[in-house]
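Asker: sequence unknown, structure follows:
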């Protein structure tokens, strides 16, 4: 059996298990790894060795990082920091520029906080602004969503980017830099769709009923008075990102032997930096949360991080089998001979997976695993695979995405309106991410 045929059979089984039978992506990835390994001619003991070795390698590289990233995000969410950052953006830009302010708010808040949770936290601000100013609510909602979904897929310490960075063996500092750039373009394209199209097609402002208006007014006043300060909200988020970036750039700026380079090698390691960011959140926000809540968040975060870590590690198992069996190089050679622009391959694979099965995290992990051999075979920077898979994972967000239903229910939309607003905007966001990938490609070349 040819290696490419073995790959196609394994891929078909992966999709059948995950999509048709609704089996966990963790199990589907492991089964696919076994099938591809055996069909490609690897001895059975070598297949098991690759699966366990690839699993352990990824687990050791991103397990602790993802756990601390989830804990940090939960502290910022429950401590009121997410809402404070949004209010600061709105006040800085003014009511006239509220769509841009909502996009910036989403961009910042979704770096540490899951996008579905962040939307629930921030959409009341969009409703209040729309009701007070008469501005189209759909514009504000989609502008907010654009920022949320961009950094959720591109910028650590949110778990998805950390997982893909581990699979592709990427430096986290480079992921933050280039992911942040592509996230800006993704946000801008979604914002533009909202401002230039939805303002015409969906101009209605948000209308409260009497009871809701009274409840929201009381809740808003109480929340805003008791929110943490801007420094307390921003410092735990910026600290790990700055330390990681210093680790990435210090050797180039100061030289490898410089004492500060050695310091940043330690404190800027992603594991240490995120641990320090989590500690900073406890110091700045802990008095608002209380000891019991601080401890409960750790327990809850472990439950949230576990599935992400294990699915990513299973992707590492599949990646190890693809590499040792020669399947990855065979597929990469076929792609290279096709003449297609290479950044379209991970974009299309990720986009199809996202559209079919709904999970952006599963889409980027699977796509990155399948496309990793492209980087080695074609001699390209794997950061481009990271960026292209992220863009593809925003291609079509529709009814099989949990965020779609959060968006429609929180906004009072029917399914048709959700498709016209959120799903259509996600298509333009994907194009924005792909454009950002092209910009980064030009810069790297």
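Answerer: Looks like it arrived, so ask away. None of these values were measured; they are calculated from a predicted model. Numbering: from 1, shown residues only.

Asker: contacts, neighbours, all on C-alpha from now
Answerer: Fine.

Asker: please tell me how far the residue lying closest to residue 359 once chain neighbours are set aside sits from residue 54.
Answerer: Nearest non-adjacent residue to residue 359, counting by CA to CA, 6 or more residues apart in numbering: residue 401, 6.4 Å away. From residue 401 over to residue 54 the distance is 29 Å, taken as CA to CA, to the nearest Å.

Asker: who's more crowded, those two?
Answerer: residue 54 (21 against 17; other CA atoms under 10 Å).

Asker: what strand or helix carries that one?
Answerer: Counting by DSSP states H and E, the secondary-structure element that holds residue 54 is helix 44-78.

Asker: report the buried residues of the next helix-or-strand element following that helix.
Answerer: Counting by DSSP H and E, the next helix or strand C-terminal to helix 44-78 is helix 81-93. Buried residues in helix 81-93, counted by 16 or more other CA atoms under 10 Å: 81-87, 89-90.

Asker: with stretch 178-185 instead?
Answerer: Those would be 178-185, for stretch 178-185 by 16+ other CA under 10 Å.

Asker: what's the closest of those residues to residue 427?
Answerer: Using CA to CA, residue 185 comes nearest to residue 427 of the buried residues of stretch 178-185, at 13.0 Å.

Asker: so that closest one sits right up against residue 428, yeah?
Answerer: No. Counting by CA atoms under 8 Å, residue 185 stays clear of residue 428, with 10.2 Å between them.

Asker: residue 380: neighbouring residues, count only.
Answerer: Neighbours around residue 380, by other CA under 10 Å: 16.

Asker: which residue sits closest to it in space, ignoring its chain neighbours?
Answerer: Nearest non-adjacent residue to residue 380 (CA to CA, 6+ apart): residue 374, at 7.5 Å.

Asker: so who does that neighbour touch?
Answerer: The contact partners of residue 374, taken as CA atoms under 8 Å, 6 or more residues apart in numbering, are 328-329, 332, 380.

Asker: second structure follows, compare the two:
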């Protein structure tokens, strides 16, 4: 009951703070994190940390004093056995596993260890106690965390997430700004349109929107592309609604599924999913979902006509819209003659994906128990240690994004040759906009960590009928509920990660964390309506009324999100 009360209190502060009191997302998340941290007893903090470190597939026999674990854990030293004294209480260390070789091999994949109860512990029958296996390091870390004040726990988590995400978000922001200012983004869109022709322009809009929304925020991508949709409508005389919805279908899915956009970048970190896996998994799910969204766009376009607005008929934008329009307006009119070539324009987007993927192919192997030098391999082929180190460094996600950002800056300078003042202003704007995102994302991470320390993972694990598919569906529904209530897809993803992170990363859910991360991303799509800033950006820039927005945008984004969930569920079933 304590965990449920704290959980609901935290959610109420986030949703109520943003929706009712109109607090900035950073303030609402910090207030919620402080409240949750203050209400969580130290015993519960320790217990949650211990349970997250538990070896889930260990078999403990307290009568024969043996522990059977997978051979992959056979080189783990300093293991301890802990007893569960009851709900809400910290686990009690009752036995140690001495550093030793396995006593016997149970099967081709399992080995056994002997353990000894502490001097003050009585060896009871297994039926009388619930025992867990974890490392002494995890046990000590959980105990130390429980001794910290609630404020220290929050600030430590805030700093940790800033360290994990700051460079990535700043680099992505610089890449996006340089793509816009250099004319590279405009080049990508117009090249796609020229390649497929006016007849297939909707597909070009969708693919371009998806590609550009990987490093550039969706709002800015829409500002960049909607004038092209208007120009094409004047040329063809129709299909304006289809053009607009095509941009939305592609851009909105990449925004929630493919790093380094802040939302998917955060959930990849929260669920311990590699950036490479998140990029490729998000791209597959996102493109399939966007394709279904396109089918809806084609269907609704055949039954409705969206009029091209007069310049005087467009509603006066509010301040955030005004700022974004100023940021993107000049880029739409970029002259293709001075823009970089298509391949050069794509390099800042594709380079980090390539580098991170190459880094993931480097492995180091060494036979257990042998003193021989380890063997470095790249895609199963032996390579030298120096080459392996170079590939690994360049493939590290922070460094890969920095390399791409440096290339984008050079591309911008060589293409536009800006003055020192213009160059400084462009980078300053990129870093400033990234700073707000870093604060909100890190605050969300801190709030999520405080939620995890309430032992919410144990609560979810104990629900009846819990299965990998049910965990994925539950993550989707929670994200959708938070998104619908307060409007921000990023805040919704952050909140869901805080609820499900511990359950998934500990292995208790028995599901690949990638699937849960993708389900959370898809769950952030429904329901887009009047409390969503993106809803207003789309309607105001395209000339839709609020009623038309609810009729066209809301169903399409919801359908795309549900399609993504179906794809993820199929992945869970077919490729567990």
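Answerer: Structure's in. What do you need? In this text the structure is predicted, and so the values were computed from the model without any measurement.

Asker: need the TM-score from the superposition.
Answerer: Superposed pair, TM-score by TM-score structural alignment, normalised by the length of structure 1: 0.90. Supporting alignment: 437 aligned residues with a CA RMSD of 2.7 Å.

Asker: residue 485 of structure 2 versus the corresponding residue of structure 2 for the residue nearest to residue 359 of structure 1, what's the distance?
Answerer: Correspondence of residue 401 of structure 1 to structure 2, assessed by TM-score structural alignment: residue 532. Distance, residue 532 of structure 2 to residue 485 of structure 2, using CA to CA: 10 Å.

Asker: and for residue 134 of structure 2?
Answerer: 39 Å.

Asker: so these two - more neighbours on which side?
Answerer: Shown here are residue 134 of structure 2 and residue 485; by other CA under 10 Å, residue 134 has more neighbours (22 against 19).

Asker: my read: that one touches residue 69, true?
Answerer: No. Judged on CA under 8 Å, residue 134 of structure 2 makes no contact with residue 69 at a distance of 11.4 Å.

Asker: aligned partner of residue 193 of structure 1 in structure 2?
Answerer: So, by TM-score structural alignment, residue 193 of structure 1 is matched to residue 296.

Asker: so its match touches residue 556, yeah?
Answerer: Yes. Using CA under 8 Å, residue 296 of structure 2 is in contact with residue 556, at 6.3 Å.

Asker: these two - which one has more neighbours?
Answerer: Neighbour count, other CA under 10 Å: between residue 296 of structure 2 and residue 556, residue 556 has more, with 27 against 22.

Asker: quick one: map the more buried one onto structure 1.
Answerer: Checking TM-score structural alignment: residue 556 of structure 2 goes with residue 425.

Asker: give me the nearest residue to that match, chain neighbours excluded.
Answerer: Nearest to residue 425 of structure 1 is residue 190, by CA to CA, 6+ apart, at 5.4 Å.

Asker: from residue 218 of structure 1, how far off is the equivalent of residue 235 of structure 2 over in structure 1?
Answerer: When structure 1 is aligned by TM-score structural alignment, residue 235 of structure 2 is paired with residue 132. For residue 132 of structure 1, the distance to residue 218 of structure 1 (CA to CA) stands at 15 Å.

Asker: go on, residue 116 of structure 1?
Answerer: Taking CA to CA, one finds residue 116 of structure 1 at 24 Å from residue 218 of structure 1.

Asker: how much space separates the spatially most central residue of structure 1 from residue 115 of structure 1?
Answerer: Residue closest to the mean C-alpha point of structure 1, counted by CA atoms, centre = their mean, is residue 153 at 2.2 Å. Separation of residue 153 of structure 1 from residue 115 of structure 1 (CA to CA): 9 Å.

Asker: before we move on, what about residue 276 of structure 1?
Answerer: Applying CA to CA to residue 276 of structure 1 and residue 115 of structure 1 gives a distance of 23 Å.

Asker: between the two, which one's more packed in?
Answerer: residue 115 (24 against 20).

Asker: list the contacts of the residue mapped onto that one from structure 2.
Answerer: Alignment note (TM-score structural alignment): residue 115 of structure 1 maps to residue 218 of structure 2. Counting by CA under 8 Å, 6+ apart, residue 218 of structure 2 makes contact with 251-252, 255.

Asker: swap the cut-off to 10 Å and go again
Answerer: Shown in contact with residue 218 of structure 2 (CA atoms under 10 Å, 6 or more residues apart in numbering): 209-210, 212, 224, 247-248, 250-256, 261, 534, 537.

Asker: circling back to that earlier point, show me what contacts the match of residue 193 of structure 1?
Answerer: 242, 245-246, 249, 290, 302, 552, 555-557, 559-560.

Asker: wait, isn't residue 158 of structure 2 in contact with residue 166?
Answerer: No. Using CA atoms under 10 Å, residue 158 of structure 2 is not in contact with residue 166, being 11.4 Å away.
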